[in-house]
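> Turn this into a structure:
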Amino acid sequence: MKVLLIKDVKSLGKAGEIKEVKDGYGKNFLVAKGFAKVATDEVIEAWKEEQKRKAQEEAAEIARLEDLKKRLESTNLVISKKLGANGSLFGAITNTDVADALKKSGIEIDKKLIHIDHAIKATGSYEADVKLGHGIHAKLKFEVIGE
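This is a model prediction of the structure:
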């Protein structure tokens, strides 16, 4: 019996492979547990179409993230924070502050994706790393000014 593996099966193969297995193993275990489908021409064609669709969606997602990266790297972000008596900031600038400032400028990024190397406690120009996914990182430059 030929089966198309839907999920990786240890000691048999990876998802997408067509394997020849014994009838009982194929029907009673692989197909019954949802690890495989009987490898008919229709099932194989449907699997190929699904893989094409997934590849197209991933390519579109990567293109969208690359566009977002360009927007982030060209953005001039200014964060204003209240100053203390000695000229230092009240508190530190965090990834939440950066995410809020981006939201005000029309770009919505989750604060968990923004990484600042060290605590920002003074005015000046700084850089943050934004992890967008699919291995795409953007360097976000921003300026901190006092109110």
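
> When you work out contacts or count neighbours from here on, use the C-alpha atoms and nothing else.
Will do.

> which ones are touching the residue nearest the centre of the chain?
Residue closest to the average C-alpha location in the chain (Cα atoms, centre = their mean): Gly133, at 2.9 Å. If a contact means Cα atoms under 8 Å, 6 or more residues apart in numbering, then Gly133 has Leu65 as its contacts.

> Next one: the residue nearest to Asn76 when sequence neighbours are not counted from Glu66, what distance?
Excluding the flanking residues, the one nearest Asn76 by Cα to Cα, 6 or more residues apart in numbering is Phe142, at 6.3 Å. As defined by Cα to Cα, to the nearest Å, Phe142 lies at a distance of 20 Å from Glu66.

> Buried residues in stretch 83-96, which are they?
Leu83, Leu89, Ile93, Thr94, Asn95 (16 or more other Cα atoms under 10 Å).

> So which residues of this protein form strands?
For the chain, the strands defined by DSSP state E cover 2-5, 18-20, 36-38, 77-81, 114-115, 124-133, 136-146.

> what number of residues lie near the spatially closest residue to Leu5 that is not a sequence neighbour?
Computed as Cα to Cα, 6+ apart, the closest residue to Leu5 that is not its neighbour in sequence is Ala36, at 4.2 Å. Per other Cα atoms under 10 Å, the neighbour tally for Ala36 reads 25.

> run this one through as well so I can compare:
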Amino acid sequence: MRQVKRRPVYSPRTRGAVELLLAENVPSLGEQGEIVRVKPGYARNYLLPHGLATIATDENKKAVEEHRARLQEVEKQRKGGARKLAESVSKYSVTLEANANEEGHLYGSILGADISKALIAAGYPVEPEHIRLDGPLKELGMYTVKLQLHPEVSSDVKVWVVPVSSRK
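The predicted structure is shown next:
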């Protein structure tokens, strides 16, 4: 019976290093999709058995590059949508009614969620986590509130806090 020689997963030119493609983020090594070089024992005993990496074959590298290109396209579309939203919401001003005393101090406070509800009701899909407030709004008046719609796209919206109109 003829015995077939198994090729090692590492090349002798790389001085014993194994080239792996990370399947998940590994602290102090790299992020998902990166190609890293590690020692054979680390690859064989930890990364490969735990499913944190795979051997960096040409097919795997090509698949990762295609996936990365798709992710960049999706991110570009998301950023474009955030820019359009930032442009339109910057022209809008939100009016919120709140109970206040004679000096203009609110009995409660206005939070990011309240502003988000008003913007969503007006047709602007702004989530509470997009709103950047230094603290809750506790007085009547006009405020300029910063919106962070995308890591690279921000905008401002005017928020008017007015007293509740009494209906008699």
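
> Superposing both, give me the TM-score.
Remark: TM-score between the superposed chains equals 0.76 [TM-score structural alignment, normalised by the length of the first structure]; 143 aligned residues with a Cα RMSD of 2.7 Å.

> what lines up against the residue nearest to Asn76 of the first structure once you look at the second structure?
Using TM-score structural alignment as the criterion, Phe142 of the first structure maps onto Val159 of the second structure.

> Tell me if I'm right that that match and Leu140 touch.
No. Between Val159 of the second structure and Leu140 there is no contact under Cα atoms under 8 Å: 10.2 Å.

> of these two, who's got more company?
Leu140 (22 against 18).

> Which neighbouring residues are in contact with the more buried one, exactly?
So Leu140 of the second structure contacts Ala100, Gly104, His105, Leu106, Trp160, Val161, Val162, Pro163 (Cα under 8 Å, 6+ apart).

> Check Asp156 of the second structure too.
Ala86, Val89, Ser90, Thr144, Val145, Lys146, Leu147.

> just the helices in the second structure please.
Assignment of helices within the second structure using DSSP state H yields the ranges 40-42, 58-90, 112-121.

> and among those helices, the most buried is which?
Across the helices of the second structure, the average number of neighbours (mean count of other Cα atoms under 10 Å) peaks for helix 112-121, which reaches a mean of 16.

> okay, that helix sits on what stretch of the first structure?
With TM-score structural alignment as the criterion, helix 112-121 of the second structure aligns to 95-104.

> mean distance, that stretch to its aligned residues in the second structure?
Aligned to the second structure and superposed, stretch 95-104 of the first structure gives a mean residue distance of 1.8 Å (mean Cα distance after the TM-score superposition for the first structure).

> ok, and what's touching that stretch?
So stretch 95-104 of the first structure is contacted by Leu77, Val78, Ile79, Glu108, Ile109, Asp110, Lys111, Lys112, Ile114, His115, Ile116 (Cα under 8 Å, 6+ apart).

> how about a cut-off of 7 Å?
Ile79, Glu108, Ile109, Asp110, Lys111, Ile114, His115, Ile116 (Cα atoms under 7 Å, 6 or more residues apart in numbering).

> Spit out the contact partners of the second one.
Taking Cα under 7 Å, 6+ apart as the contact definition, Glu108 of the first structure lies against Leu102.

> go again using 8 Å as the cut-off
Contacts of Glu108 of the first structure (Cα under 8 Å, 6+ apart): Ala99, Leu102.

> What separation is there between it and Ala59 of the first structure?
Look at Glu108 of the first structure and Ala59 of the first structure: by Cα to Cα, they are 21 Å apart.

> picking up where we left off before, let me have the contacts of Asp156 of the second structure in a markdown table, extended by distance to Lys39 of the second structure.
Formatted as a markdown table, the contacts of Asp156 of the second structure follow (distance: Cα to Cα, whole Å):
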| residue | distance to Lys39 of the second structure |
| --- | --- |
| Ala86 | 48 |
| Val89 | 53 |
| Ser90 | 53 |
| Thr144 | 55 |
| Val145 | 52 |
| Lys146 | 48 |
| Leu147 | 46 |
